[in-house]
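Visitor: Structure here, sequence nowhere to be found:
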């Protein structure tokens, strides 16, 4: 029987989707791809295959899940199976450099960024950027990994040569222009089936290590994403914006179509001059249940309906 196959490496992130698939009575099967085998000479089963592999898999000791998933996706695509967020989406998920080049090709601005391999090269990249303050981040990351703010190259040099230096899993560190927003928030734009669903305002006053998921482990602690409690009296950490559809949405939808990405969250920050910059494309998008309950918009339900429609 044809069914929906969910390719993933984190059970905590699939619970809500499973509930919606069950609610709609859709047949499905979970493929946890941290370990396994794939017979490349065999014929894949019939169905719809949805890839939810995350760039942060290595933080859960699933270091090679993306690489194994790429082999599985190549097998599925070779046989013409319906794949949601296929091999191109995976390549963008695990490389911010790839993301930025694809966004720029679509006419979507990103912060000025230099990719560096090697500690000396990282320091030189910061000098070449010639902007202070600046931030660093891992090329393959997730959960805000490797994101640090520096006021000077000397400050970065001290950090890089310390025992506390956070080595990226792929060796590549990005040195990036720091965009200071006039208010402490970013907006994450959610897309399903390549079409805009809603924008969620994310309070960043306590840093950028906040994801919309109901469960999001950061260094053995849980980020408070399943709460509507106000932060510093400003409002909820996650708020779905009403009647929100900025002019750049069509460009983002075109970007997703060009890169064969069907499900994604694109994070955008705006500077004090009103210029916007996209700085992260998440093809393993999650949704905050409290924010959705208030807005009465449900991403996982829409996703389940979309997958069911393809089935």
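Guide: Yes, it's here. Predicted, not measured: the structure shown is a model, and the values here were computed from it.

Visitor: okay, CA-based contacts and neighbour counts for the rest of this
Guide: Will do.

Visitor: Could I get the contacting residues of residue 74?
Guide: Shown in contact with residue 74 (Cα atoms under 8 Å, 6 or more residues apart in numbering): residue 87.

Visitor: so residue 54 makes contact with residue 92?
Guide: No: the pair residue 54 / residue 92 is not scored as a contact, 10.6 Å apart, by Cα atoms under 8 Å.

Visitor: Give the other helices and strands that the strand or helix carrying residue 17 contacts.
Guide: Using DSSP states H and E, residue 17 falls within helix 15-23. When contacts are defined as 3 or more Cα pairs under 8 Å, 6 or more residues apart in numbering; DSSP states H and E, helix 15-23 sits against helix 299-310.

Visitor: And for stretch 179-193, what's in contact with it?
Guide: Under Cα under 8 Å, 6+ apart, the answer for stretch 179-193 is 111, 196-205, 262-272, 285, 302-303, 306.

Visitor: Buried residues, that stretch. List them.
Guide: Neighbour counts over stretch 179-193 (16 or more other Cα atoms under 10 Å) mark 179, 181, 185-193 as buried.

Visitor: Buried only: go through the contacts of stretch 179-193 for me.
Guide: Buried, going by 16+ other Cα under 10 Å: 111, 196-204, 262-270, 285, 302-303, out of the contacts of stretch 179-193.

Visitor: The residues you listed in helices, which ones?
Guide: Among these, the ones falling in helices (DSSP state H) are 302-303.

Visitor: Pull the distance from whichever helix or strand residue 67 is part of to the chain's centre.
Guide: Secondary structure assignment for residue 67, by DSSP H and E: helix 65-78. Offset of helix 65-78 from its chain centre (Cα atoms, centre = their mean, to the nearest Å): 19 Å.

Visitor: Which stretches in this structure count as helices?
Guide: 15-23, 65-78, 87-93, 96-105, 119-129, 153-160, 249-258, 289-295, 299-310.

Visitor: Name the stretch among the ones you listed that sits most buried.
Guide: helix 87-93 (a mean of 22; mean count of other Cα atoms under 10 Å).

Visitor: what about versus this one:
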């Protein structure tokens, strides 16, 4: 049967899961892939391998953790190990452009977006987009990296050619139409085992220094993933949540072989729904979960327990053997 292997690069985020694994008395091992080595001539151990690699790892000094993780996942998959959020999931985690392409291919609406490499190309992209208001964001992101709101090309030029311009780690900046929510909120849908768990409403009135994707605020503010209370933004799990998009999300996750994820959408004043982010390294807000009496990491630990007990050929996304 083996054990559960948790692949990651951030001990603080991983502790919330290992605490639940300890509660359930499950055998597990954590692999921090910020650095290390693997013998490609050897076979991996038996067990279930769950990747929590994050697109924002470089902000914590772990610049090449995603690249090393990709190597490890290829090794595991080549030996037919059961991998939760494997190489396909990592590809989408590391590129919002790849997310939008995949979502659009499945008929899921996304904001109009142009990927640009180079400062002049960013300006050209905004002119071509031709929107009254637009935002920029990093392609490999998380933590709200590079998210800025602009109401004119001149304001964008001032930013891009200033010392305050944030260079994206992969050199790609996304220029995207600004979708304004009437009540300044977004909805984040959580999935475990590819199935919908709950939806949480996130108050975004605090501005664009917010990353609802991993429930973190930027700068000196507190990350709700650490379980401490925050005043803004507020997170509220929605009871009896119903949206037809959920079925589309589940189908999408199955096709992309993503088993654990948070998917975010926003609605404009006319009720049009836009999906704008997929986070395969999802965290959960402690205060919101306590109020709703539902706990994502506990559900995840129980899911990994079941996967450890099920032979690989019964795995829902596995190819037939």
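Guide: Great, that's in hand. Just so it is clear, the structure is predicted and the values come from calculations on it, not from any experiment.

Visitor: Superposed, how do the two chains score by TM?
Guide: A TM-score of 0.95 describes the superposed chains when it is computed by TM-score structural alignment, normalised by the length of structure 1; 306 aligned residues with a Cα RMSD of 1.6 Å.

Visitor: about what we covered before: so which of the helices of structure 1 is nearest residue 230 of structure 1?
Guide: Smallest distance to residue 230 of structure 1 across these (Cα to Cα): 12.1 Å, for helix 289-295.

Visitor: Just give me the mean distance for that closest one relative to structure 2.
Guide: Comparison of helix 289-295 of structure 1 with structure 2 after fitting gives an average deviation of 0.8 Å (mean Cα distance after the TM-score superposition for structure 1).

Visitor: Contacts for that helix, please.
Guide: Contacts to helix 289-295 of structure 1, defined as Cα under 8 Å, 6+ apart, come from residues 214, 226-228, 238-240, 242, 298-299.

Visitor: What is the nearest of those to residue 122 of structure 1?
Guide: Of the contacts of helix 289-295 of structure 1, the one sitting nearest to residue 122 of structure 1 (Cα to Cα) turns out to be residue 238, at 33.9 Å.

Visitor: The closest one matches what in structure 2?
Guide: In structure 2, the residue matched to residue 238 of structure 1 (TM-score structural alignment) is residue 235.

Visitor: Its match: what's it in contact with?
Guide: Going by Cα under 8 Å, 6+ apart, residue 235 of structure 2 touches 200-203, 285, 287-288.

Visitor: And residue 112 of structure 1, by the same measure?
Guide: By Cα under 8 Å, 6+ apart, the residues touching residue 112 of structure 1 are 129, 176-177.

Visitor: run the last query once more with 10 Å
Guide: Contact partners of residue 112 of structure 1, counting by Cα atoms under 10 Å, 6 or more residues apart in numbering, are 100, 129, 131, 174-179, 277.

Visitor: Same check on residue 298 of structure 1?
Guide: Residues in contact with residue 298 of structure 1 (Cα under 10 Å, 6+ apart) are 20, 197-198, 287-289, 291-292.

Visitor: For these, could you give me CSV that also reports distance to residue 77 of structure 1?
Guide: Compiled in CSV, those are given as follows (distance: Cα to Cα, whole Å):
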residue, distance to residue 77 of structure 1
20, 26
197, 27
198, 30
287, 28
288, 31
289, 33
291, 36
292, 34
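
Visitor: Identify, from these, the entry nearest to residue 36 of structure 1.
Guide: Using Cα to Cα, residue 20 comes nearest to residue 36 of structure 1 of the contacts of residue 298 of structure 1, at 26.4 Å.

Visitor: what do we get in structure 2 for that closest one?
Guide: Taking TM-score structural alignment, residue 20 of structure 1 has residue 20 as its aligned residue in structure 2.

Visitor: Pretty sure residue 28 is one of the things its match touches, is it not?
Guide: No: applying Cα atoms under 10 Å as the test, residue 20 of structure 2 and residue 28 come out as separate, 11.1 Å apart.

Visitor: how close does the helix holding residue 17 of structure 1 sit to structure 2?
Guide: Counting by mean Cα distance after the TM-score superposition for structure 1, helix 15-23 of structure 1 comes out at 0.7 Å.

Visitor: contact partners of that helix?
Guide: By Cα under 10 Å, 6+ apart, helix 15-23 of structure 1 touches 4, 6, 24-30, 213-214, 286-287, 289, 298-305, 307-308.

Visitor: The same query, at a cut-off of 7 Å, please.
Guide: With contact meaning Cα atoms under 7 Å, 6 or more residues apart in numbering, helix 15-23 of structure 1 is reached by 300-301, 304.

Visitor: repeat for stretch 199-209 of structure 2
Guide: For stretch 199-209 of structure 2, using Cα under 7 Å, 6+ apart, the contacting residues are 144, 147-148, 184-190, 212, 217-218, 232-238, 241.

Visitor: before we move on, the earlier item: can you name the two of the contacts of residue 298 of structure 1 that are farthest apart?
Guide: Between any two of the contacts of residue 298 of structure 1, the greatest separation by Cα to Cα is 18.7 Å, found for 20 and 198.

Visitor: Can you report how many residues lie near residue 271 of structure 2?
Guide: Other residues near residue 271 of structure 2 come to 10 when the count uses other Cα atoms under 10 Å.

Visitor: Give the equivalent position in structure 1 for it.
Guide: Using TM-score structural alignment as the criterion, residue 271 of structure 2 maps onto residue 274 of structure 1.

Visitor: how much space is there between its match and residue 134 of structure 1?
Guide: Look at residue 274 of structure 1 and residue 134 of structure 1: by Cα to Cα, to the nearest Å, they are 19 Å apart.
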